[in-house]
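K.L.:
3D, please:
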Amino acid sequence: MGIRRKYRILVVDDEAVNLKLIAEILKEEYELAFAKSGEEALSLLPNQPDLILLDIMMPEMDGYAVARRIKDDYHYQNIPIIFATAMNEPVDEIRGLNLGAVDYLTKPLNSQILRLRVNNQIRLLQAQRALADQNQALEKQVSARTKELQESQIEMVKRMGLLAEYRDPETGNHVERMSRFAAVLARQIRLTPERCELIRLAAPMHDIGKVGISDKILTKPGKLDAEEWRIMQSHALVGASILAGGHSQLLTTAHLIAAQHHERWDGKGYPNGLKELEISVEGRVTALADVFDALSCKRPYKAPWPLDQVLKLIDEEKGKHFDPMMVDAFLEALPEILEIQKDFPN
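P.N.:
Model (predicted):
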């Protein structure tokens, strides 16, 4: 592996003769910079040397102090340091290596040994940088693949959510509106942006269990009888079963929503009769979003309700069907919710 001339070495020594000697040994292979004091060496660090050759015995600030300053600065702490010094006692070398130096050479310097030791460190640096570049490239590939998988999963969830809606053409843009209503509510109660987005993406799956309900019941142009209503209610359990066992946050959120969007704050909902905080926040958010959209839009069994009647019912159901906090958040966010209605007409 050839040594590239672009690598820069900062040579620090208070003796001009030593600087000249090192320059003669290394000048053909490296770009060199020189400093005759510790303070001057520190001032040259922004030039980003690849390696520092550092004397120890210098006035005012010795090499140990310089090394300590470098290793304490996260901008420069990874620059390798080789001590080149007349201090040849083992205790001196141990102290230098403990400060983070990668090598320790004693004067008088042997030109071949100096060149080999420097070359070895530069080769190591080349290998480290090549590995870092490879890791970065792999991280980009993994990130791109992860994004692709996430997008595929989101697309799958959307399409599965539409399955139930295609069974009932009168619902039109219901899943789109309802999921956006739910995200607005989630944001209004100050859930994290990540959780709000999960709710928006998972909410279209709320009625996936309707794939198990017959068209005769789904599209009946009138009130369901008791048996038909029992069958219709089963869609929550069917949906929960379809989505059970998922490991991603998206699918676990979708499972919660499918299972709980018909639960009520007072415990009189279905399928499990959960009440108050037994119901997940995802279930409470989507319960209100779903009812608001269902009442506001035409269905096979009903005409759309006027807005004032919808709001009156929601207020009456505060603390009964709906979480009181959720109703307050809904009313505060009503202008944004009505804009979504306009953007996605039935």
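
K.L.:
all contacts plus neighbour counts: C-alpha atoms, from now on.
P.N.:
Noted.

K.L.:
ok, now which ones touch the nearest residue to Glu39 once chain neighbours are set aside?
P.N.:
Nearest-residue entry for Glu39: Met61, 7.3 Å, with adjacent residues in sequence omitted and distances by Cα to Cα, 6 or more residues apart in numbering. Shown in contact with Met61 (Cα atoms under 8 Å, 6 or more residues apart in numbering): Ser37, Gly38, Glu39.

K.L.:
In terms of secondary structure, what does the helix or strand where Ala130 lies contact?
P.N.:
In the assignment (DSSP states H and E), Ala130 maps to helix 111-166. Helices and strands touching helix 111-166, by 3 or more Cα pairs under 8 Å, 6 or more residues apart in numbering; DSSP states H and E, are helix 16-26, helix 174-188, helix 193-202.

K.L.:
next up, for comparison:
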Amino acid sequence: MQIAIIDDTPLNLVLMEKLVGRHPGWLPRAFADPREGLAWCLGHEPDLIVVDYMMPELNGVELIRRVRAEHAHNDVPILMVTASDERKVRYQALEAGANDFLLKPIDAHEFEPRVRNMLALREAHLATRNRAETLAEEVRRATAEIHARERETVTRLARAAEFRDPETGAHIQRMAQYAALIGRQLGCDAAYVEALLLAAPMHDVGKLGIPDHILLKPGPLSSTEMALMRRHPEIGHDILKGSSSPIIQFGASIALSHHERFDGSGYPRRLAGDGIPLEGRIVAVADVFDALTSARPYKPAWALADAEALLRNGRGSHFDPQCVNALLGAWEEVLSIRQRYGDQA
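P.N.:
Alright, predicted model coming up:
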């Protein structure tokens, strides 16, 4: 236990240092200059401060006030040394944050029990702080485990949809990365961008409810089949809605809105403009861009220039212009994502 002793009287300083030093586990830090003592106290965490009142340039009350105002931990006990007739000073010291007092001349039989009592108080404070830190760490760990399980649930839902769909897992990864990139370019906060990265892969989870003869049909769909296929946003929303997980709720919004068009001609609710949730507008651009530039059993990959042209031409009709501009404005990052999450890998 480190005990800072601050007193400009050499005799008092030596006496208190000796009294402290003869106890195992008590380490005195003696300062005759109050400014040096204050600097040490602010730069370290003493377990007890013993300070005289009458000192040049910085008296004990002001030193206590500075320690309480500037120290990171305000539970360090402070024992002030005063004369018996300095009642007003003691009141001021109490207001400043002193915990107890010693009267001059210093009596060894009084000094040691008071120091022991102050250190016992300090140990209680440290134990309480350690318990609080332990509890906070346990809460952080439990929260991290919940988030990990949540991410696993999201990933497994996305993988379940992959098994029903001829699209590759790499498409799911790429379009989620594109969505997060668009979010960052739009200036969305970090939590929103992270939610996009986690929830975007669930955009087509509603395809779990589409019959195989429609979902896996190699040729064009009939009007009846197309009507059934267009139900997958609502099916996905029904699967995900009502969850206690904010990420899965976010996924429900994406699933329902990612086939809406900016001009109101999309489905299933024919929303338009800002009436479409931002996450739906973002994923619409990310999903279409990657679908166009990826090879499928039924089509070759489009050239990047052709996909870029389609996005530009679709601004204001199919796509939110700001989302298109955000993706195309970070072209080097787009190419990096394509390379990192290639279909072969």
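
K.L.:
TM-score for this pair?
P.N.:
Overlay of the two chains. TM-score (TM-score structural alignment, normalised by the length of structure 2): 0.89; 340 aligned residues with a Cα RMSD of 2.4 Å.

K.L.:
sorry, back to before: give the helix, strand or coil label for the aligned partner of the residue nearest to Glu39 of structure 1 in structure 2.
P.N.:
Aligned by TM-score structural alignment, Met61 of structure 1 pairs with Leu58 of structure 2. Using DSSP: H, G, I helix; E, B strand; the rest coil, the three-state assignment for Leu58 of structure 2 comes out as coil.

K.L.:
I'd like the distance from Leu58 of structure 2 to Pro77 of structure 2, if you could.
P.N.:
Taking Cα to Cα, to the nearest Å as the measure, Leu58 of structure 2 falls 19 Å from Pro77 of structure 2.

K.L.:
got a list of what Phe285 of structure 2 touches?
P.N.:
Just so we're on the same page, residue 285 of structure 2 is Val rather than Phe. Taking Cα under 8 Å, 6+ apart, one finds Ala179, Leu311, Phe319, Cys323, Val324 in contact with Val285 of structure 2.

K.L.:
Adding neighbour count, secondary structure and distance to Glu234 of structure 2, write those out as CSV.
P.N.:
Listed next are the contacts of Val285 of structure 2 as CSV, based on neighbours: other Cα atoms under 10 Å; DSSP: H, G, I helix; E, B strand; the rest coil; distance: Cα to Cα, whole Å:
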residue, neighbour count, secondary structure, distance to Glu234 of structure 2
Ala179, 31, helix, 21
Leu311, 23, helix, 25
Phe319, 24, strand, 20
Cys323, 24, helix, 23
Val324, 24, helix, 25
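
K.L.:
Looking at those residues, which is nearest Pro201 of structure 2?
P.N.:
Ala179 (9.9 Å; Cα to Cα).

K.L.:
give the contact list for that closest one.
P.N.:
Contacts of Ala179 of structure 2 (Cα under 8 Å, 6+ apart): Leu196, Leu197, Ala200, Ile282, Val283, Val285, Ala286.

K.L.:
Looking at structure 1, name the residue matched to the first one.
P.N.:
Alignment note: Leu196 of structure 2 maps to Ile199 in structure 1; criterion TM-score structural alignment.

K.L.:
can I assume its match is in contact with Ser179?
P.N.:
Yes. Counting by Cα atoms under 8 Å, Ile199 of structure 1 touches Ser179, with 7.2 Å between them.

K.L.:
Neighbour count: the two, which is higher?
P.N.:
Ile199 (28 against 24; other Cα atoms under 10 Å).

K.L.:
could you measure the nearest residue to that one once chain neighbours are set aside against Lys147 of structure 1, distance?
P.N.:
Using Cα to Cα, 6+ apart and skipping residues adjacent in sequence, the residue nearest Ile199 of structure 1 is Ala183, 6.0 Å away. Distance, Ala183 of structure 1 to Lys147 of structure 1, by Cα to Cα: 21 Å.
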